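A.B. asks: sequence first, then the predicted structure:
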Amino acid sequence: MATMASTCVLVVLSIVNIVYGTSEQPDQGFFLAVTSPEVGRKASNIYVYAIQTDVRFDDGTFELSKETGLVSTSVKAGALIADGIQWGCYLDVGLPSRFAGTRFGRYTGDFTPDNGGSVETRYTFVRPKSKFLDTRGVYTVTAYPESEGSSKLAPIDPIGVVFSGCRSYRWCKGKKRLRNTGPRLALTSVEDGGLYTISRGSRSKQGWYVQILVIIASCPEGSAFTGGTCDTRECKNGGILRDLSSDCICTPFFGTSDCSCVVPAREDDLFTLADTRNGEELYCRDLPGGNGKCKGLLVCYGDNYGCKCTPGWYGNGCEQPCPKGRWGANCVLHCPSEEPDCSRFFGPSTNLRSNGCS
């Protein structure tokens, strides 16, 4: 089947000139998101979103595509509009009448600005529900060098699937087949970066596979490449340093230059993905197929951040609430001992602006 692609033009619909972040919430630029990131053979529609919040661009063209192709009659494209702003585009991918596995795999989004800037590319993933291909919610992994300039990686958990008794796993890195690999693969060198595909033998031709993107950072964890060297820089609340930059990429709901504050500080059904200085906001509930608390939403900023569930959720489908005492994107952060029942979305109460954070 031919490659599927959908194009739509970003047109600013309101008098405000541009879509961009506030002084509290840094521009995240162009990013992709998907709901649901894990689907079965008979699951309902999935939605892939391309969202632009960067101050540099007034308008441009989005293209969403999938390398393995999709049945065209099962795909619909539309503009993502909220608060009088066109934030980007989305694909509504229904269940094909044949070859349900064609929905699985990596989706690519390109944004080409009309004012002459460079093309930006991001990825997101959709995988099958399968006990044999269970990666426990891992879509991307960021690995860091052991020291500045080293080709050896700092210790990192192996990637792969949970062993379920199946021994017929097949691994490929890019288009190259790997030999002698079981359910897990150790990462030891900066050469181990790239896109890995794990399948069950011949079933991969039917789309039954999962993919993990390994991102290799240029500097050790907790440091940024500035002034020709790697210097220490802290991003709070699960934020990640951009590669070759001292800027933080904040998880959804968080802002300021070091991701120290919640934007906005509330736990109702208004969970902000992006906003403008004129007050227009994009909420998870504004997304076609979305819901108020961002359940089931995988957000992919690329760079060193990769893809993570929105704060408060984890799992292959980003639909499992954080267990008690855990919070943040993919639920990887721990509540402080003095507040063991902190918000699974926003963490300790000291993050909230009403408690002195501004």
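C.D. replies: Looks like it came in fine.
A.B. asks: contacts and neighbour counts: CA atoms only from here.
C.D. replies: Noted.
A.B. asks: OK, contacts around the most centrally placed residue in the chain?
C.D. replies: Centroid check for the chain by CA atoms, centre = their mean gives C300 as the closest residue, at 2.0 Å. Shown in contact with C300 (CA atoms under 8 Å, 6 or more residues apart in numbering): F31, L32, A33, R122, Y123, T124, G306, C307, K308.
A.B. asks: go again using 6 Å as the cut-off
C.D. replies: Contacts for C300 (CA atoms under 6 Å, 6 or more residues apart in numbering) come out as F31, L32, A33, G306, C307.
A.B. asks: just send those back as a markdown table, with secondary structure and neighbour count too.
C.D. replies: Conversion of these to a markdown table gives the following (DSSP: H, G, I helix; E, B strand; the rest coil; neighbours: other CA atoms under 10 Å):
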| residue | secondary structure | neighbour count |
| --- | --- | --- |
| F31 | strand | 25 |
| L32 | strand | 28 |
| A33 | strand | 26 |
| G306 | strand | 21 |
| C307 | strand | 26 |
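A.B. asks: am I right that G101 sits in a helix?
C.D. replies: Yes. Checked against DSSP: H, G, I helix; E, B strand; the rest coil, G101 lies within a helix.
A.B. asks: for L298, which non-adjacent residue is closest in space?
C.D. replies: Counting by CA to CA, 6 or more residues apart in numbering, L298 lies nearest to C309, which is 4.5 Å off, once chain neighbours are set aside.
A.B. asks: same check, this time on L153
C.D. replies: P145 (4.3 Å).
A.B. asks: is it true that that neighbour touches P220?
C.D. replies: Yes. P145 lies in contact with P220 (CA atoms under 6 Å); the separation is 5.2 Å.
A.B. asks: D247: neighbour count?
C.D. replies: Other residues lying near D247 total 18 when counted by other CA atoms under 10 Å.
A.B. asks: ok, the closest residue to it other than its chain neighbours - contacts?
C.D. replies: Excluding its sequence neighbours, the residue lying closest to D247 (CA to CA, 6+ apart) is L241, at 5.9 Å. With contact taken as CA under 6 Å, 6+ apart, L241 is in contact with D247, C248, I249.
A.B. asks: out of those, who's nearest T140?
C.D. replies: Checking the contacts of L241 against T140 by CA to CA gives I249 as the nearest, at 15.3 Å.
A.B. asks: I'd say C294 and L282 touch.
C.D. replies: No. At 11.8 Å, C294 does not count as touching L282 under the criterion of CA under 6 Å.
A.B. asks: comparison target below:
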Amino acid sequence: MVWLGPPLLLAILFLASHVGAAVDLTLLANLRLTDPQRFFLTCVSGEAGSGRGSDAWAPPLLLEKDDRVVRTLPPGQPLRLARNGSHQVTLRGFSKPSDLVGVFSCVGGAGARRTRVLYVHNSPGAHLLPDKVTHTVNKGDTAVLSAHVLKEKQTDVIWKSNGSYFYTLDWHEARDGRFLLQLPNVQPSSSGVYSATYLEASPLGSAFFRLIVRGWEPCGYFLWVRCGAGRWGPGCAKECPGCLHGGVCHDHDGECVCPPGFTGTRCEQACREGRFGQSCQEQCLGTSGCRGLTFCLPDPYGCSCGSGWRGSQCQEACAPGHFGADCRLQCQCQNGGTCDRFSGCVCPSGWHGVHCEKSDGGDPLRSRTLDEGHFGGHVSAP
């Protein structure tokens, strides 16, 4: 697979997105706010000591529209950046739908931990929409990008990679109302922002995707070594800890980047409903909780709905038996355990473990309670 865009742009995307490791940085978008004048983005940093003590002179959080790959018309008016202390910034002031389309980025952390989190926003009125915006895969995997037809046109579909022409699909090749792009044996050059657009249609009608090929290590300026699943570090010689609940092993230090709603060394603990951040220290505000919010975390995680929610606008509750971010996880509870869509298996008195399969042996001081933010059982993706 050959990437057709400028080599420097690829290097900038990788470096900006991967410098540092496991920084507690979250970029949120409320997908329920379809009116541009009400829409806003918020970036939250949970880094310890942010803005205090030795970090007092650390670079501030930055939140901006990123025009390096997806170029759209300039905003109708200057966007406004508001700061809520040193740990949170909000970007608002969008005046028309085209202002929202494209890539946004938040940069936080200091020194070697300076990290960029990317978010790709699609217009809800586009001709094509992605079934899933962010795809995280390992070197050698096959990635499949699926563009759902919202407004059918009898014309070919042009696929672009990082803004450059990549592939053409005849309009007859749509299957079940979708255009699929298969990328076998993905390599470092496969990473980036992809788009699917009807021929001669406005880019604002495109479906935009982000593909992350997990596990890289710089060797010189433009040479990259890629680790496969479960490996990290120099020469990919080290094993990941086995991240649970959809957590992704960071390619630099082997730490698990946990989905919103989970915490712990291996993402083994569920936060209380409506909580997020590496220590569950942040809370979704309002009566709807995390409904309608998309959460973007440092690579190689990417973006997803919060725990307990799924769908293109993150407004659909998980189906029975499913839980976690994007409802990707499946409960397999035993011994009377019940499936909670935010946390997984909740075990009855006398049982604990991933599937409530372990007996407490009559010990009255059984596993920690729901209120403490720890739950009896959790399962990884099936």
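C.D. replies: Cool, got the structure. Remember, it's a predicted structure, so these values are computed and weren't measured experimentally.
A.B. asks: okay, stretch 168-178 of the first structure sits on what stretch of the second structure?
C.D. replies: Per the alignment by TM-score structural alignment, stretch 168-178 of the first structure matches residues 156-166 in the second structure.
A.B. asks: the matching stretch: end-to-end distance?
C.D. replies: Using CA to CA, to the nearest Å, the end-to-end distance of stretch 156-166 of the second structure comes to 13 Å.
A.B. asks: list the buried residues of it.
C.D. replies: Residues of stretch 156-166 of the second structure classed as buried: D156, V157, I158, W159, K160, S161, N162, G163, F166 (neighbour count, 16 or more other CA atoms under 10 Å).
A.B. asks: show me the two of the residues you listed that sit farthest apart.
C.D. replies: Within these, D156 and N162 form the most distant pair, 19.5 Å apart (CA to CA).
A.B. asks: counterpart of V262 of the first structure over in the second structure?
C.D. replies: Looks like V262 of the first structure aligns to A270 there (TM-score structural alignment).
A.B. asks: and for T251 of the first structure, the neighbour number?
C.D. replies: Using other CA under 10 Å, T251 of the first structure is surrounded by 25 other residues.
A.B. asks: next, it: secondary structure please.
C.D. replies: Once three-state DSSP is applied, T251 of the first structure turns out coil.
A.B. asks: in the stretch 1-150 of the second structure, which spans are helices?
C.D. replies: Applying DSSP state H, counting those that start in this stretch to the stretch 1-150 of the second structure gives helices spanning 7-18.
A.B. asks: for T197 of the first structure, give me its contacts.
C.D. replies: Taking CA under 6 Å, 6+ apart, we find T197 of the first structure in contact with W171, C172, V210, Q211.
A.B. asks: what's the counterpart of G254 of the second structure in the first structure?
C.D. replies: G254 of the second structure maps onto S246 in the first structure, by TM-score structural alignment.
A.B. asks: hang on, the earlier thing: secondary structure added to the buried residues of stretch 156-166 of the second structure, as a markdown table?
C.D. replies: Putting those into a markdown table (three-state DSSP) gives the following:
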| residue | secondary structure |
| --- | --- |
| D156 | coil |
| V157 | strand |
| I158 | strand |
| W159 | strand |
| K160 | strand |
| S161 | strand |
| N162 | coil |
| G163 | coil |
| F166 | strand |
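A.B. asks: nearest to G125 of the second structure among these?
C.D. replies: Closest approach to G125 of the second structure among these (CA to CA): V157, at 17.1 Å.
A.B. asks: residue contacts, that closest one?
C.D. replies: So V157 of the second structure contacts T168, L169, T197, Y198, L199 (CA under 6 Å, 6+ apart).
A.B. asks: let's see 10 Å
C.D. replies: Contact analysis of V157 of the second structure by CA atoms under 10 Å, 6 or more residues apart in numbering lists 128, 167-171, 173-174, 179, 195-201, 206.
A.B. asks: ok, now K308 of the first structure?
C.D. replies: By CA under 10 Å, 6+ apart, the residues touching K308 of the first structure are 33, 124, 137-141, 251-252, 297-301, 314-315, 318, 328-331.
A.B. asks: one more: T265 of the second structure?
C.D. replies: Neighbouring residues of T265 of the second structure by CA under 10 Å, 6+ apart: P241, G242, C243, L244, E255, C256, V257, C258, Q278.
A.B. asks: of those, buried ones?
C.D. replies: Buried by 16+ other CA under 10 Å: G242, C243, L244, E255, C256, V257, C258, Q278, out of the contacts of T265 of the second structure.
A.B. asks: got those as TSV, with secondary structure and distance to L370 of the second structure columns?
C.D. replies: Below are these laid out as TSV (DSSP: H, G, I helix; E, B strand; the rest coil; distance: CA to CA, whole Å):
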residue	secondary structure	distance to L370 of the second structure
G242	coil	24
C243	coil	21
L244	coil	19
E255	coil	25
C256	strand	23
V257	strand	23
C258	coil	19
Q278	coil	18
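A.B. asks: what two of those residues are the furthest from one another?
C.D. replies: Pairwise distances across these peak at 17.0 Å for G242 and Q278 (criterion: CA to CA).
A.B. asks: thinking again about what came up before, return the distance of the match of stretch 168-178 of the first structure from the chain's centre.
C.D. replies: In terms of CA atoms, centre = their mean, to the nearest Å, the centre of stretch 156-166 of the second structure is found 23 Å from the chain centre.
A.B. asks: swap in stretch 244-260 of the second structure?
C.D. replies: The chain centroid and the centroid of stretch 244-260 of the second structure are separated by 12 Å under CA atoms, centre = their mean.
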